[in-house]
Each structure stands twice: as C-alpha cells, then as structure tokens.
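Q: okay, structure incoming, though there's no sequence with it:
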C-alpha cells in the first residue's frame, strides 16, 4: 500500500472517530505517523482531503462488491445469505462505514463530493444491479424497485451495527423482507 492509501486510511479513521470536523491535514499527518505537511502534498485543500477519504471508502466498497460471489442456483434463503454475507463484509470495515455515514450527512449540500457515496456512483450502480439480478432470479415482481429497498435495508442494518444502536438479527430481518416480496 502506498502513502496516498495510508493517508486516506488515516483520514477514514479520524472521520469515523470524530466526524468530518476531525479531518484536518495536521490530524491526518499525526494519525498516519508521517512528518507534518505530508498530507498537503497529496491533498492541498480540505476539499481535496475530503475527496481522498471519499475515494478510499468507495474503493473499499468496490473491493467488497468485487469479492461477492453469486451462486448459480438461488432461492430466498440463498439471497438472504448473500445479503447477510455482504453486510458482514461491510461491517468488518466499521471505521469506513462510520466515516461514510458521517460524510453522507456532512456533504448533503455538496453533490460532487457526495456522489461517490450515493446511487450516482458507478460502484453503487453495480451494487443495485447485483441486488436486482438476485431478486430477478428468484422471481420478484419488481426487481429494480425492490433492489433499491434491499440495498437500503442493508444500509439500515449496517447503521445499527456500526452505531451500536441495538442488536439485530440480520438474517431474520432480511429473510422477512425477501419472503414478503411479491412474485411474478
């Protein structure tokens, strides 16, 4: 891993712990254990620093999505297992998810920086496409619309985990959702 990734990872950790306001060049230098001013070489402005963190989170999501393997034969239980496994992979990167949630809130007025974290990003489009494919293959009547809901449900379950709101039985929640979908 290179210096840019190390700095981005330090920015992710800082944002996860202290929100977007904790993301400063000086704090990233200290968190990464590099000489003062190092971060400014890679991201000279606060906006560029935020973009560096957003890009790292998006890159990690793309990696998780790329590692997802869809079985040939699908039924409701298999779709639930695929979604739960993906949820676990995302939850394993708790700092990245906490930073992502903080950035989503903080960047509400900045469509350009926020886009990679929302459905406007190619990675999120691929995620929705994968969810749609899963639901289509089990005969869901509106796989496109239900895919948006499924991804939103996974995000909500992820929020519960990352923010330690309350324990949830992810598979039971996902199972109830999938079982209740109208079929064609």
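A: That came through, no problem. This structure is a prediction, so every number in the text was calculated from the model and none was measured. Numbering: from 1, shown residues only.
Q: okay, CA-based contacts and neighbour counts for the rest of this
A: Fine.
Q: list the buried residues in the helix or strand harbouring residue 86.
A: Element membership for residue 86 (DSSP states H and E) is helix 76-91. The neighbour-count criterion (16 or more other CA atoms under 10 Å) identifies 76, 78-84, 86-91 as the buried residues of helix 76-91.
Q: give me the contact list for the helix or strand just after it.
A: Per DSSP H and E, the first helix or strand lying C-terminal to helix 76-91 is helix 94-106. Contact with helix 94-106 is made by 12-13, 15-17, 19-20, 54, 57, 90-91, 114, 117, 158-159, 162-163, as judged by CA atoms under 8 Å, 6 or more residues apart in numbering.
Q: in strands only, show me the residues you listed.
A: When the contacts of helix 94-106 are checked against strands (DSSP state E), there are no matches.
Q: before we move on, the earlier item: okay if I get the buried residues of helix 76-91 as CSV plus distance to residue 24?
A: Below are the buried residues of helix 76-91 laid out as CSV (distance: CA to CA, whole Å):
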residue, distance to residue 24
76, 45
78, 43
79, 41
80, 40
81, 39
82, 37
83, 35
84, 35
86, 31
87, 30
88, 30
89, 28
90, 25
91, 25
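Q: ok, structure two:
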C-alpha cells in the first residue's frame, strides 16, 4: 500500500472513530487498533493529533468540493427557484445518506476548535459555499445577495444538523419523505 493510500485509510478511520466514539475516542492507539496496524503506525504518518485533524479537515473539504462538482447544479440564472430547491435537496439528502460520519466528525471538530481560528475556519467553510450561494441570489435578483447567501448557508447547516443529530434524526435519508422535507424547507426559504 502506498504512503498516500495508507494516509487516506488512517484519515477515513479517524473520521469514523470520531463519529462513533466522539473526539475523546480519537487517539493514535485507537486508530492503530481499529486498522489492525502495528503500534505507532498512525503516529508515523501523523506525528501529532493536530496533524491528523488538519488531514481530516482537508479530507472533508476535498470530498465536499468533489461532491458539489459532481452534483452538476443548473446555473442559477437558468433554473427556477423550485428546481434549485429540489436540486439542493437531492444533494443534501445524498450527503446525509453517504457522508453521515463526515458530518458528525465535522461538527464535533468545529465545536472543539473554536479557539483555533485557522482550523475552525477551514472546517466551518468545508461543506457549503457562501460564494456559490451569493451567485444564486444575485442571479435571482435578491436585493442583498451577501446577506441572503450567509443566511441560506446557515439554513443548510441547520437542516443538516437537524437531520443527523436533532429533532429529525429519525427521518432516514434516501427516502421520499427525506427529499420532501428538505425540498419543502429550502423552497420556503428561497421564496421569502
């Protein structure tokens, strides 16, 4: 296995550990045990916990960018707001279905890293693009696209949190009910 593959394997296992056991469960020893590696293996690739957390932030960000590009949303100026809401809802539903561990780990780390402005900002901006939202609101004639974009990202963050850890955590992703709930929420915001 190449060094890059081994590093990716360790980072993915770290994300899973945080999702299952919380931040306290993330140790080099736990990673070695989880991956059945000789003791000290994960610390060889990531000397410090901070280095590991930086790699987690990079992994979540890279995956988010990749997912967003593959979603192939219509250009905001060529789609109506209902279509945009449905497209974003489909993307969010898939995010909740396929990347639940990433979402949990990201939120746990965001809270834990409030005192670390650099890492906190990397994680806080790793899922949704305020710039892309600004383009959407500018193209649709919103009077203050900057505020609308920031508010919309807050709505997306809240919707995702609600679905994996809040009142709607029992609503399974990948179902028609999930898609309807997300589409209704986003449509209501976009129509305002």
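A: Great, that's in hand. Note that the structure is a prediction, hence the values are computed from the model and not measured.
Q: show me the helices in the first structure, by range?
A: Along the first structure, counting by DSSP state H, helices occupy 3-18, 25-32, 38-42, 46-67, 76-91, 94-106, 111-114, 122-137, 143-162, 170-179.
Q: rewinding a little: buried among the contacts of helix 94-106 of the first structure? Make that a PyMOL selection.
A: Buried members of the contacts of helix 94-106 of the first structure, defined by 16+ other CA under 10 Å, are picked up in PyMOL with:
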select buried, resi 12+13+15+16+19+20+54+57+90+91+114+117+158+159+162
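Q: quick check, central residue of the second structure?
A: residue 127 (4.2 Å; CA atoms, centre = their mean).
Q: I'd say that residue and residue 61 touch.
A: Yes - using CA atoms under 8 Å, residue 127 of the second structure is in contact with residue 61, at 6.5 Å.
Q: now check residue 61 of the second structure against the first structure: what is it aligned to?
A: Under the alignment (TM-score structural alignment), residue 61 of the second structure pairs with residue 58 in the first structure.
Q: likewise for residue 165 of the second structure?
A: Match for residue 165 of the second structure (TM-score structural alignment): residue 163.
Q: how about its match, what does it touch?
A: When contacts are taken as CA under 8 Å, 6+ apart, residue 163 of the first structure is in contact with residue 98.
Q: try 10 Å
A: Residues near residue 163 of the first structure by CA atoms under 10 Å, 6 or more residues apart in numbering: 94, 97-98, 101.
Q: check residue 150 of the first structure too.
A: Residue 150 of the first structure neighbours (CA under 10 Å, 6+ apart): 83, 128, 131-132, 135, 143-144, 156, 174, 177-178.
Q: from those, which is closest to residue 42 of the first structure?
A: Checking the contacts of residue 150 of the first structure against residue 42 of the first structure with CA to CA, the nearest one is residue 128 at 31.9 Å.
Q: I figured that closest one hits residue 136, correct?
A: No - here residue 128 of the first structure lies out of contact with residue 136, judged by CA atoms under 10 Å, at a distance of 11.9 Å.
Q: can you list residues touching both of these two?
A: Common neighbours of residue 128 of the first structure and residue 136 (CA under 10 Å, 6+ apart) are 143-144, 146-147.
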